[in-house]
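In: this is a predicted model, with the sequence first.
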Amino acid sequence: MHAIIERTANFVCKQGAQFEIMLKAKQARNSQFDFLRFDHYLNPYYKFIQKAMKEGRYTVLAENRNEEKKSM
């Protein structure tokens, strides 16, 4: 779940708020994206990761792991 939240926050940082709105609409029935709802218990965590990325205080760990696997 962390990887999905991390990847989503990264995409939203790069693509903007409109991307998040579109993602909410397209993934409304997908339980893996419930953290995008304001009333979901993981939404504050998602917002925290997103804010940290915007401020440059967070590096994307999931992408780093995938790159390490590809180089092996």
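Out: Structure received.
In: only C-alpha atoms from now on, for both contacts and neighbour counts.
Out: Fine.
In: which elements pack onto the one helix or strand residue 22 maps to?
Out: Residue 22 is part of helix 17-26, with elements assigned from DSSP states H and E. Here helix 17-26 touches helix 2-15, going by 3 or more C-alpha pairs under 8 Å, 6 or more residues apart in numbering; DSSP states H and E.
In: how far off helix 17-26 does the helix it packs on point, in degrees?
Out: Computed with axes from the mean of the first three to the mean of the last three C-alpha atoms, to 10 degrees, the direction of helix 2-15 lies at 130 degrees from that of helix 17-26.
In: okay, now the one to match up with it:
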Amino acid sequence: MFLSVQWESGNRLERLEKVLLHYEAVFSAWDENRLAGLLAVMDDGTMTAYVHYLLVHPRYQGYGVGSCLPGI
């Protein structure tokens, strides 16, 4: 997913996997067995939350995938 949108972090899969495990919430959008979108949310546990990653595979951009993910 990260490489499909030309993000360098896609070249560091082990590190990326470790980071994603520490987010408060990670949501994904699928087209059968293809990952179409990814949303990762961080928060401070009390009051503040923010979207850290929102990626939509180029094949699915313009179809509302990002707006269908929770919290968007």
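Out: Here it is on my side, so go on. Remember, it's a predicted structure, so these values are computed and weren't measured experimentally.
In: superposing both, give me the TM-score.
Out: Remark: TM-score between the superposed chains equals 0.29 [TM-score structural alignment, normalised by the length of structure 1]; 42 aligned residues with a C-alpha RMSD of 4.3 Å.
In: quick one on the thing from earlier: C-terminal to the helix holding residue 22 of structure 1, what's the next element?
Out: helix 43-54.
In: hey, where'd the helices end up in structure 2?
Out: With DSSP state H, the ranges of helices along structure 2 come out as 13-20, 65-68.
In: for residue 52 of structure 2, which of those helices is the nearest?
Out: Residue 52 of structure 2 sits nearest to helix 13-20 of all the helices of structure 2, at 10.2 Å, using C-alpha to C-alpha.
In: got the buried residues for the closest one?
Out: Of all the residues in helix 13-20 of structure 2, not one is buried under the rule 16 or more other C-alpha atoms under 10 Å.
In: just put the helices of structure 2 in TSV and tack on distance to residue 30 of structure 2.
Out: Below are those laid out as TSV (distance: least, C-alpha to C-alpha, whole Å):
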stretch	distance to residue 30 of structure 2
helix 13-20	18
helix 65-68	9
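In: what about residue 64 of structure 1, distance to residue 46 of structure 1?
Out: Between residue 64 of structure 1 and residue 46 of structure 1 the distance is 19 Å, computed by C-alpha to C-alpha, to the nearest Å.
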